[in-house]
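Colleague: I would like to see how this sequence folds:
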Amino acid sequence: MLKKFRELIQNRFFNRTKQLREQAFEIHDHVIQIEDDTYFIAKAMIPDIPDILNVERSVYEGQTPWDHAAFANELRRKFDRLYLVIRYHDRMLGFIGASFDDRTKTAHITNVAVVEDKQNRGIGSYLLKIMIGKAEFIGYKKLTLEVRKSNARAQALYLKLGFEKTGVKAHYYFGDHEDAIDMTLALTQKE
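Modeller: Alright, predicted model coming up:
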């Protein structure tokens, strides 16, 4: 009897979280305003990958830390991944990706990038706030990410949004083996 009761409770809890996640992942392509500019935001799709790679190249000195196959694998995982792209006219200016883990109630920013000539215009902050809002809507406890130790500008943005430095991953990044700073944002719990 206790086993059946426990299964019933677990099924209701996980089904509720699943329903909330599905609602949070619904993105209706739409026009948004950031500062004085109008942009188009949408859920990333497989045909967006070349543009996503171009954003990476513009940010990472011609390199693409993730390749086409890595992004394709992420975009196929519709159950626990959400990737968004932001465009100005037909030019992709940035993207953000996150994984969502119902077991730990943790969302993790896997990628966020904005082309260099459009940084410091609120685009990255906007994208991060969207993911924060989605994780809070689902009822998650925290949002995590890693950032290069040398990327002071990104660290400042994350700190401004309420993230805290919670650790270091030594030699984390492929290629140059730079350390990563772990950062965590405690999320507001839904009542």
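
Colleague: contacts and neighbour counts: CA atoms only from here.
Modeller: Noted.

Colleague: tally of neighbours for residue 9?
Modeller: For residue 9, the tally of surrounding residues (other C-alpha atoms under 10 Å) stands at 12.

Colleague: can you tell me the SS state at it?
Modeller: On the three-state scheme (DSSP: H, G, I helix; E, B strand; the rest coil), residue 9 is labelled helix.

Colleague: pretty sure residue 31 is touching residue 42, no?
Modeller: No. Taking contact to mean C-alpha atoms under 8 Å, the distance of 9.0 Å between residue 31 and residue 42 leaves them out of contact.

Colleague: mind listing what's buried in stretch 87-101?
Modeller: Applying a neighbour-count criterion of 16 or more other C-alpha atoms under 10 Å, the buried positions in stretch 87-101 are 87, 92, 93, 94, 95, 96, 97, 98, 99, 100.

Colleague: helices along this protein, start to end?
Modeller: Counting by DSSP state H, the segments of the chain that form helices are 2-25, 49-59, 68-76, 123-138, 152-160.

Colleague: now for these, which one comes closest to residue 107?
Modeller: Taking C-alpha to C-alpha as the criterion, residue 107 comes closest to helix 123-138 out of the helices of the chain, the separation being 6.3 Å.

Colleague: the structure of the following sequence is requested for comparison with the preceding one:
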Amino acid sequence: MFEKFKEWFATTGSPKRPCLDFTRRVVMISGHQYIVRMADDTDIDTMVTIEERIYGKAPWSYAAFRIELQRPHDRLYLVIEDDQQVVGFIGTAVDWYHYDLHITNVGITPSYQGKGIGTYLISTTKNYARHLKLHSMSLEVRVHNFSARKLYESLGFKDHHIKRRYYLDNHEDAVDMQANLLK
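Modeller: From the prediction side, this is the model:
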């Protein structure tokens, strides 16, 4: 039976998906010019450093980011630069089966927070998800991170359910939030 399955999968296989792609662009956010582009391996150290500045200890390791960037058919990571310095990033994962774009992480250097950069990155990936004809976006956020939850709600995300003891560092619950893209 296994041999028949291997033969079937070799001839039909899973659908071939194109690599996710994003064209580098210059954008204006709150009157300031930034460059948004796809992340690559040279950005990993900076993404880890941004997480360290935000959380004290980076939740994602160099290796975790590297693995994500090696999945071009279902992962899209964008960075945003100010004067050739990466100041923020967003990571997404496409769930082709459920037609969902999941935000895996968002990080903005603390001195750049509150300037609309996170909102821009989320809105950009939301438009990208629509371009891919996906039906929804999803993310998890710490239950006590009220400022992030408020931001996500302003961008159309709604509480879906609680994931108990989701975060490994302190076992805090997460709120699973979803945005419908079919509206």
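
Colleague: hmm, back to that, okay, the helices of structure 1 in a markdown table with distance to residue 111 of structure 1 next?
Modeller: Formatted as a markdown table, the helices of structure 1 follow (distance: least, C-alpha to C-alpha, whole Å):
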| stretch | distance to residue 111 of structure 1 |
| --- | --- |
| helix 2-25 | 17 |
| helix 49-59 | 10 |
| helix 68-76 | 10 |
| helix 123-138 | 10 |
| helix 152-160 | 12 |
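
Colleague: tally of neighbours for the aligned residue in structure 1 for residue 22 of structure 2?
Modeller: Residue-level alignment of residue 22 of structure 2 against structure 1, with TM-score structural alignment as criterion, gives residue 27. Neighbours of residue 27 of structure 1 under the rule other C-alpha under 10 Å: 13.

Colleague: swap in residue 152 of structure 2?
Modeller: Here the number of neighbours of residue 152 of structure 2 (other C-alpha under 10 Å) works out to 21.

Colleague: please apply the same query to residue 8 of structure 1.
Modeller: Residues contacting residue 8 of structure 1 under the criterion other C-alpha under 10 Å number 11.

Colleague: what's the spacing between it and residue 15 of structure 1?
Modeller: Here residue 8 of structure 1 is placed at a distance of 10 Å from residue 15 of structure 1 (C-alpha to C-alpha, to the nearest Å).

Colleague: do residue 145 of structure 1 as well
Modeller: Residue 145 of structure 1 sits at a distance of 26 Å from residue 15 of structure 1 (criterion: C-alpha to C-alpha).

Colleague: quick one: which of those two has more around it?
Modeller: Under the criterion of other C-alpha under 10 Å, the comparison of residue 145 of structure 1 against residue 15 puts residue 145 first, with 20 against 12.

Colleague: now the strands for structure 2?
Modeller: Residue ranges of the strands in structure 2, as given by DSSP state E, are 25-29, 32-38, 75-82, 85-95, 100-108, 136-142, 158-163, 174-180.

Colleague: what's the burial count for the nearest residue to residue 117 of structure 2 once chain neighbours are set aside?
Modeller: For residue 117 of structure 2, the nearest residue in space outside its immediate sequence neighbours is residue 29; the separation is 6.9 Å by C-alpha to C-alpha, 6 or more residues apart in numbering. Residues near residue 29 of structure 2, counting by other C-alpha under 10 Å, number 13.

Colleague: residue 29 of structure 2 contacts residue 114, correct?
Modeller: No. Under the criterion of C-alpha under 8 Å, residue 29 of structure 2 is not in contact with residue 114, lying 11.2 Å apart.

Colleague: just give me the match in structure 1 for residue 45 of structure 2.
Modeller: For residue 45 of structure 2, the residue aligned by TM-score structural alignment is residue 50.

Colleague: next up, the contacts around its match.
Modeller: Under the criterion of C-alpha atoms under 8 Å, 6 or more residues apart in numbering, the contact partners of residue 50 of structure 1 comprise residue 68.

Colleague: any idea how far it is from residue 124 of structure 1?
Modeller: Look at residue 50 of structure 1 and residue 124 of structure 1: by C-alpha to C-alpha, they are 20 Å apart.

Colleague: again, but for residue 141 of structure 1
Modeller: When distances are taken as C-alpha to C-alpha, residue 141 of structure 1 and residue 124 of structure 1 turn out to be 22 Å apart.

Colleague: and the two? which has more neighbours close in?
Modeller: When residue 141 of structure 1 and residue 124 are compared for neighbours, residue 124 comes out ahead with 24 against 17, by other C-alpha under 10 Å.
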